[in-house]
Structures are given as structure tokens and as C-alpha cells.
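Undergrad: Return atomic coordinates for the entry below.
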Amino acid sequence: MSAHSEVPVVRAADSEADQRRVAGALAARGIGRGDRLVVSAAASPALLAVVLGALRSGVVPVVLDPALPAAERADLVADADPALDLGDDPAQLIGDEVADLAPFPLARPMHYTSGTTGRRKGVWSGVLTDQHARALATEEIELWGLGPADRHLQLSPLHHSAPLRFALHTLLAGGEVLLPGPFDAARAARVITDMRPTTTFCVPTHLQRLLREDVDWSGFRMLAHAGAPCPEPTKRAVIAALRDGAVHEFYGSTEVQFTVCTTADWLAHPGSVGRARPGRTLTTDERGQLWCAVPPWSRFEYWRAPEKTEQAWDGDRVTVGDLGRVDDDGTVWLDGRREDLVISGGVNVYPAEVEAALDAHPDVVESAVFGVPDDDWGQRVVAAYVGTATPDELATWARERLSPAKRPKSLHALGELPRTSTGKVRRLDLPGVLGL
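TA: You can find the predicted model right below:
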């Protein structure tokens, strides 16, 4: 079977017709601005139509992972307090009646944070003014240069904020979206080669697996990646495979977007995450936490958690707890999350710095560094890694590149690192995986 026959293609005009029918069904049910609608379904044309039709009616879709255990899903639905729960069948809301749509989404979807620590929090932006709605959509479309000629390849699940954002704005810009289903490297390679998408968003795990396939990358004008640090060898291989300037990285979270890193910026500053997006300014505080001043249409609160909202904001500046540095030229470097910080013998050890040193070894694919309790040092530094290097070889490598406090006290080779569905390493799971 060819890639063409097995991959749904969502075209902007077709989706808009379905969005109008979604808007009609919502109006008929009396569901309006600020109400929430829960859906937890696999990627499909119907899911995109429901999300965009709701947003352009001022209804806030709460997009949940369809693989959630029933009890966890029930907790999140109860917390979201929706006017309607579509379950895993978004098509049921595409009715016969049609209604008008706003030109741009009047809200952002509410996602529950899927970080590696803590209880999930709903990220709520409410209903936007028309002016802010236009500014929000225009910023995203112009930043990535999206237009009617774009064919976006969907590689990541739509219940995550970044993949959904790229798909929605491609349709809003008049382009089309390819939905090849759950990620499979061989299938994705065929789609890239045969259907020649122009844009995609992915995480580094996707890139590592695609680089092992026979892929014709030449159709891409823009490949954006985020979600987890990208090992330098992987990044350089992708830059070499694509046309000049096509590879972009960005730093953001479910809550807010911070930076963009072009190919040129990364080559000039390998390992950085670029500079602030337009309209934003990044600074650090005395603890090394990154704060970002954002435009009004990027504001949010944590749903029904005012104390967490208050901790995140200082005027128009917001933090999600990440640690980093900002150079004089505005280049941003990440040191990890505050909860990932390892304090060994009173020395702050940033996992990202140690991982960068280990990942530079030619026989290491990627690594993850974390701390475990230690009676003498408070915590000791431990590393898990994927690759063919032996622990002794890697320990010698680390001794030549890291100060004593930062060197892993033990190194453990694994077939793969445990991850969230967005590609973030589950550091808290590693001690259990390794029996530490």
C-alpha cells in the first residue's frame, strides 16, 4: 500500500466546513463562550475540526490523552468541569446545522501539564478579546511562515500542546495536515519521501529513529523540534540531512513559549535554545530561574489553583521553574528544571551540563543524569545512558571533562531511557529502573 492511500490528508477548506458544523452543534446544545468541552481521541480530521470549531466559537477544548487510565481520566474530567464530554468520538459533534466562526481561535485549548514531576495542572487562558485572539494566531503563523502551500506532517500526539498548535495554525493559514497515525519510523520515512511534507514538529526521539531509515528530507522547508534536549550528534546529522536553514529548535512549555533557535543560531552557539520569541524578554533571578516577560495574549493561570498561579507570575513575567543563563547577546542556555538540580557536597550540579559532556562521547547516543540520596554527600550524581561505550570508558571520558563534584559516581547502560509521551525523560523513574 502506498503512503498516499493510507494517510488522511486534512485540507483547510474541508476542515472549515466541518468546523462550522461543530459550531452549529455547540450552539444547538447551548454551549458557549468559556464553557469547556472534553475530548480524548486519536488524531483524526474530526478531532481537528472539533478543536478548531470549538475554539472559533469561544468554547475551550480540553484535549486529553486517549490512553489515560480510566481513574486518572475521571479525575481530570471532574477537575475540568466540562459542559460536554465527547469521550473518544469527536465525530459525534459534527452535525447538520452550521454556524458562523470567528476568524481566529478565541481561546487556547486547556491542556494538563504532563511534566515528569508533580500533579497535573490545567493551563487555562480563558476567552480572549478579538484583538488578542488575532495577535495570538498571527504571531504563530508569521513566526513559522505558515501558508496555503504548506503540508504539515503530524508525528506527535495531538493531545500535547505543541503538536496541536502546529496543526491548528497550518489549517488556519490555509495549508493541509497529514495524519499518518501513531509514530512508526518506517511509515513516517515513507510518508516524508512519497508525500513530501513541507513542515513538521517532532521530538529528538523521532529524529534519532528517522535517521536510521532511508528518508528523502528535501521536501521540508521547516522542521521544528522541542520537548527534550537534542543530543549534539543527532542535531548535526539532521542539519546535514535537510536543506540549509530548515532545522529550528524552540524552548517552551505547555504554559508559554519562550525562544526560537534557527539553524544558524545553533551552529554559532551549539547547545543553546536560541533567543526570545518576538515580544518576549528573558532574564534570570538570583537562583538562576528563567523568567519571561510575555505579551498579554500569552497570559494564563493554573485552573482552580490560584496559589500555583501566584507563584508563577511576577507582573508580566512568568516562570515555569527552569534554570538557565542568558548571554549578553540574548542567547539562552538551559540548565534543567529546579527539581532536577542535584546538590552533592554543597555543590549545585546541573544534569544538563553533565549530560552534554557524556553525550559528546562518540559511542553514546544520549544520557540522563540524576541524583540519589547519599549519607556522606547528601546526593550523589548517577548517569544512565544509551550507547555502546562501557561504563569504564565513559567514566574516563567524564574525568577528563568534568570537575570531581559533577562526575557521575556510577554509570549504567540501558537499551532506552524511560520517557513521557512527549519525549521527556522520566528522571524520577530511573532509580527504580536501575534498582538504586
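Undergrad: okay, CA-based contacts and neighbour counts for the rest of this
TA: Fine.
Undergrad: Can you tell me what sits against the helix or strand where A357 lies?
TA: Element membership for A357 (DSSP states H and E) is helix 351-359. Residues outside helix 351-359 that contact it (C-alpha atoms under 8 Å, 6 or more residues apart in numbering) are 231-232, 334-336, 340-342, 364-370, 394, 397-398, 401-402, 406-407.
Undergrad: Just the buried ones from those residues?
TA: The neighbour-count test (16 or more other C-alpha atoms under 10 Å) marks 231-232, 334-336, 340-342, 364-370, 394, 397-398, 406-407 as buried among those.
Undergrad: Next step: the residues you listed restricted to strands.
TA: L334, D335, G336, V342, V364, V365, E366, S367, A368, V369, F370 (DSSP state E).
Undergrad: Next, the contact list for the third one, please.
TA: Listed by C-alpha under 8 Å, 6+ apart, the contact set of G336 reads D322, L323, G324, Y350, P351, A352.
Undergrad: Also this sequence, please, to line up against the first:
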Amino acid sequence: MITSPYSRHALTFPEKTAIRTKEDALSYREWDEAVRRTAAWFQSLGYENKCVCLYLPNGIPFLQVFAGAAAAGWTAVPLDLKWKAEELSKRLELSDPAVLITTESLLPKVNVPQANIRIWEECAGEIAGTAPMADAGSEDLPFYLGFTSGSTGSPKAFIRSHLSWIESFACTRREFQIHENDHVLIPGPLIHSHFLYGAISTLFIGGTLYLLEKFSPEKTLSVLKEQAVSVLYLVPTMAEALLGKNTVVEQDLKMISSGAKFEAHTRKRIRGMFPNLTLNEFYGAGELSFVSFSNDEKKPNSVGRPFHNVSVQIRRENGEAAAVDEIGKVYVRSPMTIIGYMEKPGEKPQPIADEEGWVTVHDMDRLDEEGCLYVAGRENNMILYGALNIFPEEIEAVLTMHPAVEKAAVVGLSDPYWGQITAAAVQGDAAVLELKRLCKAHLASYKVPRKWFFIEEMPLTTSGKIARGELRMMLEEKQRADLTAARGQN
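TA: Predicted coordinates:
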């Protein structure tokens, strides 16, 4: 189980710091005891439905509840504090928890009558008086339920087993070279699996974890400079915020990034800010976990080679294997994929792998002659321009080569003749003519955006990715407004 090494760490280095926040710190002896007591408390509740929702801020209590539930054989469901009441209610209905744990201060936001709510401050007192217990369960048990959007826009849940993350921890050791002597900073919200994974993998390996309550570039740089941090988990939007502080961090540092690939000019600036940096970018998905990784500059447009325990196939639409450098749908086989999806309350997870264990999340990729993977884009992001397929990500990679472009996104807008046309949304000060010339120098002519919009701030999801649906609606509204204004002038 993902919590199994804690007791060994407590014996090997009992007074070593396991977790440090601004306000608190726990040794591995204290951390192991806290998790074992929490596990025993969960078992004492006597529920047959072993599912708990966490509506908690970043901090030791979040990790304690998550790990304690896992050790007790329960499934933990982190809930985003930014969700509106309706979003929260839908996810509670789908996960159907036995109990929801929140804090006294957050209780007014949990306006969901169907939830069995427990207050953390009260739970903590009960846990402190409970005798510790050993792990209960096995590696094939579910321990983590997350959410993604279904085809109708309603949420669906994905469920992950202990073994899937234990296999991922092996990648963290082998490919990322993170070990028990590392000091790992997690500056982002634990509701997102990238940061939650970074925290739990550090504790599994036996490193020291530094946790911020909320991301701030100032606080992140302060911890980096004041503590012996050797590993930093982040996403590209956080890197941009750090770059805005115009400072240099001299210590040796391993950076683990996901969510989007760094563009060449951003990567250069990061290396200027962190001169002793090992930059590890990985490609994956919530359903797949790790797929491939890159930590060198030889092929800057590639997302690297598959991890040691991952097999990758690129397939044509008819299911045949694609040729070298031919774009097709990527299929992944590994021990790190999820158990399955759940779209209705109480139903068993529906497996996503085929009979031979292959899984796809409908990304369109290609493999070169050396086995390096290149992401073309998501199938559902693809723009159908006449009879031609255009992947927005390819155009965005070119647009962000321009030094005056802060962010760029490309979407398809409805067109009565072509079906869809490409529209570029740009955050920055670049001139349209310069951007068109840049596109023409690197792309086929039909891929050059037909519509150009300059916006003050790119709409992003809570995990820092482009909110394409919101952006498309925003651009369509601007297009309608421009058309109405033009008609009025005539």
C-alpha cells in the first residue's frame, strides 16, 4: 500500500522531518503515528461504504486524512474549494461518500444537505485518542477517486488502485532520480493530482516535504532560498510567475513539470533563473499516470521517451500501426493506469483497457525513428477545416516562439463554408503581421489562423491549462459582436 513504508521510515530515521509547513512540522515517527491513528479512527466508524470526501485546505490535515484513509482501506475523494455549490453537489452525488471532512471555517461553503459532514477540529481530537493500527488491505484496492468531465459535460469519476501509484513511485526514483535524501517543495494545491502525487511519493520514498498553504511566487522563492530544497514540483503557469520575479536561484535543483510543455524561449529563461537545474517534463494523463519524460534539450519539441514500465503504440483510424512520424491515436499499456471510470452513483468502475491492456485518452501523437514521442493534440481539440485536420497545439507552439507572446491558444470557430476555421487568441504585444509571418515560416499555409483576437488574460482551468471551451465561447461572442457592429456601420 502507498502508506506501507511509513513505519519503516519511523524506525530508520524517527526524528527526520517528514513534513514542514509555515506553522507546523512532523517527524517520521510523528507522521507514522498520525496516519496509523487516523486509519484506526476510520475503521472505528463502522461504515460499509468506505469512501471519504476531503473538503480541506492545503496542509498536514489534508495529507493525514488522505493517507489515513488509504491505510484503512478507504477511498479518498479530494474536493476543490473553488467549486460552486452545484458542482460540489454533483460530485458528492457521484462519489456517494460515507462521510465528508471539512474545517470549521469552511463549513458555511459546504451547503449540501445530502452529505454526512464531520468537522476536522473535532475529528482530530477523536483521532488523538485512538490506538494506532497497521495497514488494512492490499495493493489492488482503490484508494483515490478523482473527477474528469464526461462527454455530456457532467462529471465522471476515475478510480485508482494503490498499485498504480506504487508503480509510479518507481518512475520517480528511476527516471527523476528522487531519493530519501531529497527535500521536495510542493507549492500547488493538493486537489490536483500532480501536487498530491508529489507529496505522497515523497513520503513513500522517505524524503522531506515542504508544503505551501497557497501558491505564491514570493513564498516559493523564499522557501527555495531559505531551505535545502532539491526538488520542485510545478506547472508552467507557476514557472511564468517565478520568472516575473527577476532573480537567480543558484542551488542544484530538480524541477518536475506537467500539464503543458515549456516553449523554447521559456525554457531558456528558466535555465537563466536556475543555472544548476535538471528540468524534468513529463507527458501523461489522470487516467494513464506517467507516459513519457524528457530531461534534455536535444529534441525540444518532443515529450521524450516512454518510462521504463510503459509501452506506447500509435494507431491509424482503422487500428493499424502508424508509420514512423505518422500522426495517429496514442495507446498506452502500463501498470499505472486507472481501474476505470464511474459515471453513475454506486456503479462498479468500468474498465478502460482493451483485452490486451491498451488504453487511450484520444491524444493524437507520433513517434520518431528513435522512439521519442511528439504530441500533435487532443482528438476532441482537432479543428476540421474543410477536409483537413488541424491540431491547435501545433500552431500554439509556433505562436509562443514569438518573444512578445505571453500565451497563445487556437480554437475552431464555426464557418458556413469550411465547417470550422482556425482562430488564434493571443495574450501579449506581438503584431498580427509578425505572427502570420512566423506561422508561414513554420507551418503549412492552411494552418495559419484565419481570425486573430488579442485578449488581456487567457481563461485557464484551476490546474493552469487553457479553458478551451470557455475561450471558444468568448471568441464566438466577440465574432458575433464584431459582425453586428460591422452591419450597423453599413
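Undergrad: if we can go back for a sec, tell me which of the ones in strands among the buried ones among the contacts of helix 351-359 of structure 1 is nearest to L210 of structure 1?
TA: Closest to L210 of structure 1 out of those is V365 (14.1 Å), distances taken as C-alpha to C-alpha.
Undergrad: any idea what that closest one aligns with in structure 2?
TA: The equivalent of V365 of structure 1 in structure 2 is E406 (alignment by TM-score structural alignment).
Undergrad: ok, now how distant is that match from W41 of structure 2?
TA: 49 Å (C-alpha to C-alpha, to the nearest Å).
Undergrad: ditto for Y55 of structure 2
TA: Applying C-alpha to C-alpha, the value for Y55 of structure 2 to W41 of structure 2 is 18 Å.
Undergrad: Which helix or strand contains the most centrally placed residue in structure 2?
TA: Centroid-nearest residue in structure 2: H194, 4.4 Å away (criterion: C-alpha atoms, centre = their mean). For H194 of structure 2, the host element (DSSP H and E) is helix 193-205.
Undergrad: List the contacts of that helix.
TA: 2-6, 18, 63, 169, 172, 179-180, 184, 186-190, 208-209, 233-234, 258, 286.
Undergrad: Just the buried ones among these, please.
TA: 2-3, 6, 18, 63, 169, 172, 179, 184, 186-190, 208-209, 233-234, 258, 286.
Undergrad: Now do the contacts for the residue nearest to L411 of structure 1 when sequence neighbours are not counted.
TA: Nearest residue to L411 of structure 1 in three dimensions, chain neighbours excluded: A383, at 4.9 Å (C-alpha to C-alpha, 6 or more residues apart in numbering). Neighbouring residues of A383 of structure 1 by C-alpha under 8 Å, 6+ apart: S367, A368, V369, F370, P408, S410, L411, H412.
Undergrad: how distant is stretch 255-269 of structure 1 from the center of its chain?
TA: Relative to its chain's centre, stretch 255-269 of structure 1 lies at 14 Å (C-alpha atoms, centre = their mean, to the nearest Å).
Undergrad: Quick check: buried residues in stretch 474-490 of structure 2?
TA: For stretch 474-490 of structure 2, by 16+ other C-alpha under 10 Å, it's L475, E476.
Undergrad: Check stretch 310-329 of structure 1 too.
TA: Buried positions in stretch 310-329 of structure 1, judged by neighbour count with 16+ other C-alpha under 10 Å: A312, W313, R317, V318, T319, V320, G321, D322, L323, G324, R325, V326.
Undergrad: Between the two ends of that stretch, what distance do you get?
TA: End-to-end distance for stretch 310-329 of structure 1: 30 Å, by C-alpha to C-alpha.
Undergrad: Could you do stretch 344-352 of structure 1 as well?
TA: Start-to-end span of stretch 344-352 of structure 1 (C-alpha to C-alpha) is 15 Å.
Undergrad: matching residues in structure 2 for that stretch?
TA: Going by TM-score structural alignment: stretch 344-352 of structure 1 matches residues 385-393.
Undergrad: Check stretch 146-160 of structure 1 too.
TA: Using TM-score structural alignment, stretch 146-160 of structure 1 pairs with 178-192 in structure 2.
Undergrad: State the distance spanning the first to the last residue of that stretch.
TA: Stretch 178-192 of structure 2 end-to-end distance (C-alpha to C-alpha) = 20 Å.
Undergrad: Can you give the contact residues for it?
TA: Contacts of stretch 178-192 of structure 2 (C-alpha under 8 Å, 6+ apart): 58, 78-80, 172-173, 195-196, 198-199, 202, 205-216, 220, 224, 228-234, 463.
Undergrad: circling back to that earlier point, need the buried residues of stretch 310-329 of structure 1 in JSON lines (columns: secondary structure).
TA: Listed next are those as JSON lines, based on DSSP: H, G, I helix; E, B strand; the rest coil:
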{"residue": "A312", "secondary structure": "helix"}
{"residue": "W313", "secondary structure": "strand"}
{"residue": "R317", "secondary structure": "strand"}
{"residue": "V318", "secondary structure": "strand"}
{"residue": "T319", "secondary structure": "coil"}
{"residue": "V320", "secondary structure": "coil"}
{"residue": "G321", "secondary structure": "coil"}
{"residue": "D322", "secondary structure": "strand"}
{"residue": "L323", "secondary structure": "strand"}
{"residue": "G324", "secondary structure": "strand"}
{"residue": "R325", "secondary structure": "strand"}
{"residue": "V326", "secondary structure": "strand"}
